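Visitor: Sequence first, predicted coordinates after that:
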Amino acid sequence: MYGTATATLAATVTKSGGFGFIGGGFDFTSSSSQLSTLEKELLKARELLGLKALPEQDSNEREFDSLPIGVGFLTFHNDDPSGLIPLIRRHRPVAVWLFAPAGDQHTRLIKEIKSAGCEWNLKIFVQIGSVHTAVEAINDGADVIVVQGSDAGGHQFANNSSIITLLPEVVDAIQNSQKEIFILAAGGIMDGRGIAAALALGASGVVMGTRFAATVESEASRATKSVLVSTKDGGVSTAKSVVHDALQGRGDLWPLKYDGRAVICDPYKDVLAGAMPVEQASARQKKATSESDTSGMVVWAGAGIGLIQDIRNAGEVVEQSRLEAIRVLNLLSKF
């Protein structure tokens, strides 16, 4: 959710009793403009949460609050944390989320990030899409495994399954490892019913991406939010494909083992039907986006999109989802 989940959304979720993340991008080298943007968002989050301001760069002060939000990074481009480590030490986020390695980047990254954050017990979240990648993440030192099923919006493993089958198998594999690992479920969860189902499958909690993209605090455009609310029957209105990236002109950005789920738009239909080459469809998509033409835009969204009825405050989504999950679980306990 890079560009969508910023300080305002993350801080609101955390203040409401959830745990917010800021999308940090995929370049965490010392010259990264993405990290410069992230630093501004972290400073804003500290202010929104009413925390003490950071000490000056040359100060010897060490007693200041850690930041009760997380930052997330895509890791397929490099494992050079030269820009990331100083930022983590300065801002003290309590969690770092990693996803999409092209090779063994996480082996080095997790070790160095955890070492940088050991003073305030920083936790590492790793998003996975199979039992094999879950075991790899555990061996690399992850504290939290985010089990992402195929119903998820945005990018994911091209070969995966829904959390209905994937989550219980990952739970069993982690229990067999005899390590204390927390498990979160992600993929198509939009309300308390989905939360209750994930908890029944063995998760400790859930991740909700698409639902929070459709909130007041989200940085998604007005046109994007309109699509998120108006699209129904998400199982057939969205599709997992690398074509979505090609339409956005970044077909070479992601390794082939990842694709993404988005709402099916007209340029996508034209490419699949062979009625238009990708280059022409991409230009059409770009024009549609600039003009807020929702019929031609790529909008990343999970298969549960049909459950989104309106644009609400993020805090309200947290609270209502929690209460609905409790209601459903109490109802099930009577059987």
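Guide: Received the coordinates, thanks. Predicted model, so just to flag it, every value in this text is computed and none were measured.
Visitor: CA only for contacts and neighbour counts going forward, please
Guide: Will do.
Visitor: quick one: the strands in the stretch 51-200 of the chain?
Guide: Listed in chain order, the strands of the stretch 51-200 of the chain (DSSP state E, counting those that start in this stretch) span 67-74, 93-99, 123-128, 144-148, 154-157, 182-186.
Visitor: who does the first one touch, helix- and strand-wise?
Guide: Spelled out, that is strand 67-74. helix 7-15, strand 21-23, strand 93-99 (3 or more CA pairs under 8 Å, 6 or more residues apart in numbering; DSSP states H and E).
Visitor: Can you say which of those is nearest to Asn330?
Guide: With respect to Asn330, and counting by CA to CA, the nearest of those is helix 7-15 at 24.4 Å.
Visitor: coming back round to it: among the strands of the stretch 51-200 of the chain, show me which one is buried the most.
Guide: Most buried of the strands of the stretch 51-200 of the chain by mean neighbour count (mean count of other CA atoms under 10 Å) is strand 144-148; its value is a mean of 26.
Visitor: now it: how far from the chain's centre is it?
Guide: Once both centres are worked out by CA atoms, centre = their mean, to the nearest Å, strand 144-148 turns out to sit 11 Å from its chain's centre.
Visitor: ok, longest helix in this structure?
Guide: If you go by DSSP state H, the chain has its longest helix at helix 314-332.
Visitor: Against that first model, consider the following:
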Amino acid sequence: MDGNFKEWRIMMFGLNLKLPVWQAPMAGVSTAELTAAASNAGVLGNVGAGYLSGEQTEEFIQRVKRLTNAPFGVNLFVPGQVKTTHEQVTAAHQLLSPFREQLGIAEDVDSISFSPPAFDEQLAVVLQEKVKVCSFTFGLPPKRAIEKLKENGIITVGTATTVDEALACEKEGVDAVVIQGSEAGGHRGTFQSPESLIGLMALLPQAAQEVRIPVIAAGGIMNGKGIAAALCLGASAVQLGTAFLVTAESGAHPLHKEAILSAKENDAVLTRAFSGKTARGISNRFIKEMQQHEEVFLPYPLQNTLTQPIRKQAGKQNNKEYLSLWSGQGTRLSKQQTVNELVESLVDEMDASLLAANRTVQNIRRGSLTEPQ
């Protein structure tokens, strides 16, 4: 390697990327334009298909294909076993009554319905469309599903928040694993108990040491310096979410983007209030007022279904106090720009950071502790 990292092509799994970066699959704010723009810019774009039906997933993938010839991935939520009672649903629904009243949403507990997961239909679509990469969050997919994907030449990726989860992903047979540090925005990918909050700098090198498959670092990384650091800690690639969430092509609500762009790092807090699963987002009134009632929350995805009308109406009314403003902790590093501008800056920053680190090492070896020029 001659030091000109701008022409570096990352060949992991033959993806031929300009930069070892994956755009995080952010369910709810994913757009075909965002995924395609990321892939066209030379990183791996991803579709956050978690909340889509099988038919919607197919339509989304086909829209992306019309916008890019480059490889991209699809992320699916692995469904879990969820049990609840009518009394628990009623109590959780009643807890949300003041918020519905303020937003003008009619009360109708009898109309609540929970749709079955569309995982099998989505998996069939991924196989049909022969998407390059299929990643999974919230658990391990059936081993047969992984085998079928591999038989069709599709790269499989798990998500882990601990070394043990990473080892479980490897044992299940996935080709790579996303190592998600506690700094990450949105939902935690945890699927083993008890839930742990391990920072990426501590988690990444341990996971890279213990598993043989490639690891993709995620959590709080916003610029080229973070990418360079993750590569030095053993990552084969880096996944960025929040940095892409505020780009022009993202489908996030304008108030969501504004909240991140103006937030401090400690404004991004953990909550279960919106979905029943731990997620990191910018603190607002809903999170603060609900934090004393966690015992009433329904498990994911039932709580998510209950709060959906509140989030939807808040978006229509431009009321950020009831929106799920998912964000990682690197908020001060967020910038309002296009995907292409973001990727170009990542290339330059990573390039400069790796070269500066190399000069520092050389200075130390020569016995000089002066700053690199």
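Guide: Sure, I can see it. Quick caveat, the model's predicted, so the values are computed rather than measured.
Visitor: Report the TM-score for the pair.
Guide: With the length set by TM-score structural alignment, normalised by the length of structure 1, the two chains reach a TM-score of 0.78; 285 aligned residues with a CA RMSD of 2.5 Å.
Visitor: What lines up with Thr8 of structure 1 in structure 2?
Guide: By TM-score structural alignment, Thr8 of structure 1 lines up with Glu33 in structure 2.
Visitor: hang on, the earlier thing: can you list the strands of the stretch 51-200 of structure 1 in TSV and add distance to Arg222 of structure 1?
Guide: Compiled in TSV, these are given as follows (distance: least, CA to CA, whole Å):
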stretch	distance to Arg222 of structure 1
strand 67-74	24
strand 93-99	27
strand 123-128	28
strand 144-148	27
strand 154-157	18
strand 182-186	25
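Visitor: wait, what's in contact with Lys225 of structure 2?
Guide: Neighbouring residues of Lys225 of structure 2 by CA atoms under 8 Å, 6 or more residues apart in numbering: 349-350, 353.
Visitor: what's the distance between it and Leu354 of structure 2?
Guide: As judged by CA to CA, to the nearest Å, Lys225 of structure 2 and Leu354 of structure 2 stand 8 Å apart.
Visitor: what helices or strands is the longest helix of structure 1 leaning on?
Guide: By 3+ CA pairs under 8 Å, 6+ apart, helix 314-332 of structure 1 packs against helix 7-15, helix 192-200.
Visitor: Mean neighbour count, the ones you listed: which tops it?
Guide: Most buried of these by mean neighbour count (mean count of other CA under 10 Å) is helix 7-15; its value is a mean of 24.
Visitor: Could you check how far that one is from the centre of its chain?
Guide: Distance of helix 7-15 of structure 1 from its chain centroid, counting by CA atoms, centre = their mean, is 14 Å.
Visitor: of the helices and strands packed on strand 67-74 of structure 1, which approaches Leu43 of structure 1 most closely?
Guide: Among those, helix 7-15 comes nearest to Leu43 of structure 1, with 8.5 Å by CA to CA.
Visitor: Let me have the contacts of Lys225 of structure 2 in CSV, extended by neighbour count and distance to Phe77 of structure 2.
Guide: Converted to CSV, the contacts of Lys225 of structure 2 look like this (neighbours: other CA atoms under 10 Å; distance: CA to CA, whole Å):
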residue, neighbour count, distance to Phe77 of structure 2
Glu349, 18, 33
Met350, 21, 31
Ser353, 18, 35
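Visitor: related to what we said a few turns ago, please enumerate the shared neighbours of Lys225 and Leu354 of structure 2.
Guide: With CA under 8 Å, 6+ apart, Lys225 of structure 2 and Leu354 have no common neighbours.
Visitor: Let me know the secondary structure of the aligned residue in structure 1 for Gln56 of structure 2.
Guide: Counting by TM-score structural alignment, Gln56 of structure 2 corresponds to Thr37 in structure 1. At Thr37 of structure 1 the chain is in helix, as set by DSSP: H, G, I helix; E, B strand; the rest coil.
Visitor: Contact partners for Thr37 of structure 1?
Guide: With contact set as CA under 8 Å, 6+ apart, Thr37 of structure 1 has no partners.
Visitor: ditto for Phe99 of structure 2
Guide: By CA under 8 Å, 6+ apart, Phe99 of structure 2 lies in contact with Ile310.
Visitor: Show me what Val207 of structure 1 aligns to in structure 2.
Guide: Per TM-score structural alignment, Val207 of structure 1 is aligned with Gln239.
Visitor: can you give me the helices for the stretch 51-200 of structure 2?
Guide: Taking DSSP state H, counting those that start in this stretch, the helices of the stretch 51-200 of structure 2 run over residues 54-67, 86-95, 97-103, 119-129, 143-151, 163-172, 200-210.
Visitor: about what we covered before: need the contacts of Lys225 of structure 2 in JSON lines (columns: distance to Asp175 of structure 2).
Guide: Output for the contacts of Lys225 of structure 2, formatted as JSON lines (distance: CA to CA, whole Å):
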{"residue": "Glu349", "distance to Asp175 of structure 2": "29"}
{"residue": "Met350", "distance to Asp175 of structure 2": "26"}
{"residue": "Ser353", "distance to Asp175 of structure 2": "29"}
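Visitor: Please list which of those residues are also found as contacts in structure 1.
Guide: Using both residues aligned by TM-score structural alignment, their matches' CA atoms under 8 Å, structure 1 keeps these contacts from those: 349-350, 353.
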